[in-house]
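K.L.:
got a predicted structure plus its sequence, pasted below:
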Amino acid sequence: MSQRSGQATSGDELLDRTERSEPLDSATEAFVRHRNLLFTVAYEMLGSAADAEDVLQETWLRWVAVDTAAVREQRAYLVRIVTRQALDRMRTLGRRKESYVGPWLPEPLLTAPDVAEDVELAESISMAMLLVMETLAPVERAVFVLREVFDLDYDDIAEAVDRTPSAVRQLAYRARAHVAARRPRGPVSPAQTRAALRAFQRAVETGELQSLLDILAPDVVALSDGGGVKHALLRPIVGADKVARLLAGGWWEQESARSVEPVQINGGPGLLVRVDGEVDGVVAVRVEDGFVTGAYHVRNPEKLSRVAAETAVSR
């Protein structure tokens, strides 16, 4: 990132300065105050934390060139910048996905326990919802994120996506209907989620087929992403029997030193998988009605940088 003098600085340096209570100019203070929100907007549009960070850097470079004294609503203005940069980045990301080796899954985030308490935020960053949003056109995805998740008004969204307010209303309607037809079923209670994750973890650790069948929904879906570097499924596996057999023997490489640890991934339950003490992957778990309906296994090493420490997300 860049300070007003033009000297490069990073987002981490800005946060370090804030933690040390160093004085910040008004533009920097506003950016730091909204940084987690801006990251979340970019991440929900892109499904990639690395690309979201690049978008934040571009947003900062444009923000420091603005006469902030003339900005009436800084939050909306910053969201407008980050949305435009994310839309530009979508084109690059789309080309990368076309040449991606094997199935593509969003980059997982280790999130704090309190994220799950904001049900709408947790659902919006969940693996299942991010995959649903992948089926939207870029501008539709931006409109859906800004309206349904962050509750921006249509005028602000129109400026962000370079459309008229009436066009944005139509885009929002179409995106909402598209997502509603494909979105996961409603969330379950935290107690149900914890119980299901514990049962799923025990079943995975033991590889006992009946235990897996007891916790998997009949229409459970398993997907994995190895990025062409690690072993992964070539296509989704659907159905309790097939997924149970996969988890019992075929999904994991058979290292004796494999361990799994319950964590929160993208605002929901998940398992952190280690082999010989090193992170080998994560499994984000979708729980509905007390059963596991989705298991999203990410092993691509390039996508595991955000599972060692919590990533802050916010609305």
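P.N.:
Arrived safely, thanks for sending. Numbers count the residues shown, from 1 in each chain.
K.L.:
please make it C-alpha for all contacts and neighbour counts, starting now.
P.N.:
Fine.
K.L.:
select the longest helix from this structure.
P.N.:
helix 74-98 (DSSP state H).
K.L.:
buried set for it?
P.N.:
74-87, 89-90, 93 (16 or more other C-alpha atoms under 10 Å).
K.L.:
quick one: that helix to chain centroid distance?
P.N.:
15 Å (C-alpha atoms, centre = their mean, to the nearest Å).
K.L.:
which helices and strands does it pack with?
P.N.:
Where contact means 3 or more C-alpha pairs under 8 Å, 6 or more residues apart in numbering; DSSP states H and E, helix 74-98 is packed against helix 26-46, helix 49-63, helix 138-144, helix 154-161.
K.L.:
let's bring in a second model and compare:
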Amino acid sequence: MKDPALFEQTRQHLLAVCYRMLGSLAEAEDAVQETWLRYDRTDTTDVANIPGWLTTVAGRVCLDMLRSRTSRREDALDDTARERRGEDHDPAAEAELAESVGLAMMVVLDALAPAERLAFVLHDMFAVPFDDIAPIVDRNPAATRQLASRARRRVQGAPLQPAPEAARKREVVDAFLTAAREGQFERLLEILDPDVVCRGDALASLRGGPDTIGRRAVAERFNGTAQAARSLLVDGEFHAVVAPYGRMLLVLRFTVVDGLVTEIEAVMDPESLARMEFAAGTA
């Protein structure tokens, strides 16, 4: 029987690793629990570095969980709701973890293949040697290094510094989202062009309804909503995204002319979302 105190000393570290791998506090806690179970039933007498061993075990658990995910991207909202109803769910802890990673980074990590994500997270974020990561992903150290390198290029590949006009656009998008969340109807009217149009792709229209035209109609549609939306650099411009736990569900593409929103396009199609570039470090 293992001493639980030794495991508890590494629990927060393991939780941080698993959260970056899985993007969900509930799933990360499940992974940490599974790591404990594997630790408890394994003879670690000859293991010199228990924290390092636990980290690699947690990585293997997370990799298995990532590979076994079968839910479609558009079902993640339902997963989010279920997690929020969980008796043990801690919104404050979730928010703290999310803040420590950043929305943009979680979005980019979610787009990586499971093995790439593991190699990048363990090596670049937690300094685990490639020799220790290689057995987890069934590759040699050189191939594992290439996995991390490909992931690194994707994380760093999006433009990190927006153009000045993009920064000005962000002010408008942020003002719109703030007014929407806080139910500031008159403020929404001030931000919207008189002939503003809100439209969506086929999936967004199916879920959100038909096109909305005109300042007052669009303001009524968004007033008191957008609680989960945040501005993010998408394809070099600031738009609004809904990405619980880093899982991209919706992009609201804003067209801004002379400081007023003239069009809002809702994009939910998974293939369209997969083609977009999200800049890490801009959340």
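P.N.:
Looks like it came in fine. From a predicted model like this one, the values you see are computed outputs, not experimental measurements.
K.L.:
switch the helices and strands packed on helix 74-98 of the first structure over to TSV; also include distance to residue 219 of the first structure and mean neighbour count.
P.N.:
Shown next, in TSV, are those (distance: least, C-alpha to C-alpha, whole Å; neighbours: other C-alpha atoms under 10 Å):
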stretch	distance to residue 219 of the first structure	mean neighbour count
helix 26-46	26	21
helix 49-63	30	20
helix 138-144	27	24
helix 154-161	37	20
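K.L.:
need those helices in CSV (columns: distance to residue 240 of the first structure).
P.N.:
Below are these laid out as CSV (distance: least, C-alpha to C-alpha, whole Å):
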stretch, distance to residue 240 of the first structure
helix 26-46, 29
helix 49-63, 31
helix 138-144, 31
helix 154-161, 42
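K.L.:
out of those, flag the one nearest residue 177 of the first structure.
P.N.:
helix 138-144 (10.3 Å; C-alpha to C-alpha).
K.L.:
Provide the aligned range in the second structure for that closest one.
P.N.:
Counting by TM-score structural alignment, helix 138-144 of the first structure pairs with residues 114-120 of the second structure.
K.L.:
distance from that stretch to the first structure after superposition?
P.N.:
Once fitted to the first structure, stretch 114-120 of the second structure is off its aligned match by 0.7 Å on average (mean C-alpha distance after the TM-score superposition for the first structure).
K.L.:
in which helix or strand would I find residue 232 of the first structure?
P.N.:
Of the helices and strands defined by DSSP states H and E, none includes residue 232 of the first structure.
K.L.:
what's around it, how many residues?
P.N.:
Residues near residue 232 of the first structure, counting by other C-alpha atoms under 10 Å, number 20.
K.L.:
if you drop the residues flanking it in sequence, what lies closest to residue 247 of the first structure?
P.N.:
residue 204 (6.4 Å; C-alpha to C-alpha, 6 or more residues apart in numbering).
K.L.:
what distance do you get for the one you found to residue 50 of the first structure?
P.N.:
30 Å (C-alpha to C-alpha, to the nearest Å).
K.L.:
what does residue 294 of the first structure give?
P.N.:
Taking C-alpha to C-alpha, one finds residue 294 of the first structure at 24 Å from residue 50 of the first structure.
K.L.:
and if you look at residue 103 of the first structure?
P.N.:
Distance from residue 103 of the first structure to residue 50 of the first structure, by C-alpha to C-alpha: 18 Å.
K.L.:
all strands of the first structure, in order?
P.N.:
216-225, 237-238, 258-265, 268-275, 278-288, 291-298 (DSSP state E).
K.L.:
follow-up on the earlier one: for the residue nearest to residue 247 of the first structure, give me its contacts.
P.N.:
212, 247, 248 (C-alpha atoms under 8 Å, 6 or more residues apart in numbering).
K.L.:
just among these, which is most surrounded?
P.N.:
residue 212 (25 neighbours).
K.L.:
what ranges do the helices span in the stretch 101-250 of the first structure?
P.N.:
119-125, 127-133, 138-144, 154-161, 165-182, 190-206, 209-215, 240-245 (DSSP state H, counting those that start in this stretch).
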